[in-house]
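# Build the 3D model from these lines:
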Amino acid sequence: MNATVAGLTWRSLVGRRRAVLLVVLPVVLIGLSVLVRLVSGESPDNAADLLGSFSLGFLIPLLCLIAGTGAIGPEIDDGSIVYLMAKPLNRYGIAVSKWVVAFAVIVLFGVLPTLVAGFIMNGTADDIATGYAAGALLAGAAYVTVFLLLAVVTRNAVVIGLLYALVWEAAVGGYVPGARALSIQQWALTVTRAMIKTDEGDYGIGSAVALPTGVTLLAVVTVAGLAYTGYRLRSIRITGDE
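Model prediction:
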């Protein structure tokens, strides 16, 4: 990891207009959790519904799209990455540095708000807050890797990422039986479900894969995707079509 690259990436992500979305989305989650608590009191079912649908199903993928593509996409688009590539820096080190910063953004603006929202709605009961936070953490690592890789291999990373997050993950991967097994969200839910401790059911938390399979797939996507990102950076073309 290169501290200089990480610092530049951090300033790029939190110092531009995209930072507004990074703040607004978790604020909306916290606001909704407060409203749910005021209306229905402490409710594990409502907590699981909101964290599953809004946080893991919408907030985390969208934040990862913003952070993952924003970590390197603008540099490729405006050609300024040529100055970075001209320096004697390991391409894998560049990829890891940008991934670490993007993932830190997800932890700060996605995972921690998920944990806080869970505590607001249900306290520490049944480990619902920590279960969904753990799921968000692992899903965030995989999502960021996918979107960072997309930003390197195509100039249409944002469009493709939106289609992936909204169509595949939210629609196809959430409801089509065969496709559910290929959904990052479903893999992360295996961790959430395993961490929740209750004798009153699973609060509707289901997953298409078993826990070992889900954790393994999340790890493979994260590690292999990051490695391939570094590989593609070695031969990236600054001008012309990818």
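# okay, CA-based contacts and neighbour counts for the rest of this
Noted.
# Now do the same contact list for the residue nearest the centre of the chain.
Geometric centre of the chain, nearest residue: residue 140, 2.7 Å, by Cα atoms, centre = their mean. Neighbouring residues of residue 140 by Cα atoms under 8 Å, 6 or more residues apart in numbering: 60-61, 64, 103, 106-107.
# and it, how far is that from residue 201?
26 Å (Cα to Cα, to the nearest Å).
# Next: residue 214.
21 Å.
# of the two, who's got more company?
residue 214 (24 against 9; other Cα atoms under 10 Å).
# Excluding covalently adjacent residues, which one is nearest to the more buried one?
residue 187 (4.2 Å; Cα to Cα, 6 or more residues apart in numbering).
# One more, so I can put them side by side:
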Amino acid sequence: MSTTSPPTTTAAPPPALFHPTVARLTYRALLGSRRALILFALPALLLVIAVAVRTLSGADDTTTKEILGGFALATLVPLLGVIAGTGAIGPEIDDGSVIYLLAKPVRRSTIVLTKLTVATGVTLVFSALPVLLAGFILNGNSQHLAVAYATAAAIASLAYAALFLLLGTITRHAVVIGLVYALVWETFFGNLVPGARTLSIQQWALALGARLAPDSAVTSDVTLPTAAILLIAVTTAATWYATHRLRSLTLAGDE
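Have a look, this model is predicted:
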């Protein structure tokens, strides 16, 4: 007597979190346009300043903190985040070409996570690495300042990329709004107004980077647990809402 074995079912593979084709198109959009000139110019300016300061005044920890904290982390990193974050998706939405991407059988969450990965990688390469190199040029990593500020720049890169990627899905004026945020809030209020520092990505990143430096060498107005929670919350919320915006955009295009 023959027995019939029950049909076997194959579990569906988990959805991909990264799409190589989307990543390649995003890299090409960021590094093959006028944005690339700014991406290269800002780190080059930091390195030129570091070489000039070291040549003229020698190694000095105070000057190093002013340049790495006051210029690199407060101005350069958020500006690079604006360029990479908004440029990863904003132009496609502005010219309507995003509809062709959304018509492909790719999950909206995969598109957002892929573009976020690219934007973060670009911001990190053009900010954290030059900050590390500038720190070694300025004072040879005395008090671990180069490593601490480079780590803070790397951490901030993810939050900025997520925030400005979201901004690119919300408004056609993402670059302008992002520049106002980067130059007014992070650079001015984030450095000069004590109460505003608590809501500054720069300060959150500094709280984590400070763990790599001796006591009081690098300081932040935000405690480490609070900084970690806020960084995770902002990055997660921005990524989720950017995905939601893409889904809404798809529905609007199908109607």
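# one step back: what's the neighbour count on the residue nearest to residue 214 of structure 1?
Going by other Cα under 10 Å, the residues that sit close to residue 187 of structure 1 add up to 27.
# what's the matching residue for it over in structure 2?
Under the alignment (TM-score structural alignment), residue 187 of structure 1 maps onto residue 204 of structure 2.
# Equivalent analysis for residue 197 of structure 1, please.
Checking TM-score structural alignment: residue 197 of structure 1 goes with residue 214.
# Just say helix, strand or coil for its match.
coil (DSSP: H, G, I helix; E, B strand; the rest coil).
# I'd like to know how far residue 213 of structure 1 sits from residue 107 of structure 1.
24 Å.
# Between the two, point out the one with more neighbours.
Neighbour count, other Cα under 10 Å: between residue 213 of structure 1 and residue 107, residue 107 has more, with 19 against 14.
# Report the contact partners of whichever residue in structure 2 pairs up with that one.
Residue 107 of structure 1 maps onto residue 124 in structure 2, with residues paired by TM-score structural alignment. By Cα under 8 Å, 6+ apart, residue 124 of structure 2 lies in contact with 153-154, 157.
# same thing with residue 238 of structure 2?
Residue 238 of structure 2 neighbours (Cα under 8 Å, 6+ apart): 162-163, 165-166.
# if we go to 10 Å?
Listed by Cα atoms under 10 Å, 6 or more residues apart in numbering, the contact set of residue 238 of structure 2 reads 159-167, 232, 244.
# Let me have those in a markdown table, extended by neighbour count and distance to residue 110 of structure 2.
Below are these laid out as a markdown table (neighbours: other Cα atoms under 10 Å; distance: Cα to Cα, whole Å):
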| residue | neighbour count | distance to residue 110 of structure 2 |
| --- | --- | --- |
| 159 | 29 | 18 |
| 160 | 31 | 19 |
| 161 | 34 | 16 |
| 162 | 33 | 14 |
| 163 | 25 | 17 |
| 164 | 30 | 17 |
| 165 | 30 | 14 |
| 166 | 29 | 14 |
| 167 | 24 | 18 |
| 232 | 13 | 19 |
| 244 | 17 | 12 |
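# Tell me how many other residues surround residue 194 of structure 2.
So residue 194 of structure 2, with other Cα under 10 Å, has 10 neighbours.
# which ones are touching the residue mapped onto it from structure 1?
Aligned counterpart of residue 194 of structure 2 in structure 1: residue 177 (TM-score structural alignment). By Cα under 10 Å, 6+ apart, the residues touching residue 177 of structure 1 are residue 208.
# can you check the one 5 residues further on too?
Applying Cα under 10 Å, 6+ apart, we find residue 182 of structure 1 in contact with 168-169, 172-174, 208-209, 214, 217.
# How about residue 227 of structure 1?
With Cα under 10 Å, 6+ apart, residue 227 of structure 1 has these contacts: 91-92, 95-96, 145, 149, 221.
# Aligned counterpart of residue 228 of structure 2 in structure 1, please.
By TM-score structural alignment, residue 228 of structure 2 lines up with residue 215.
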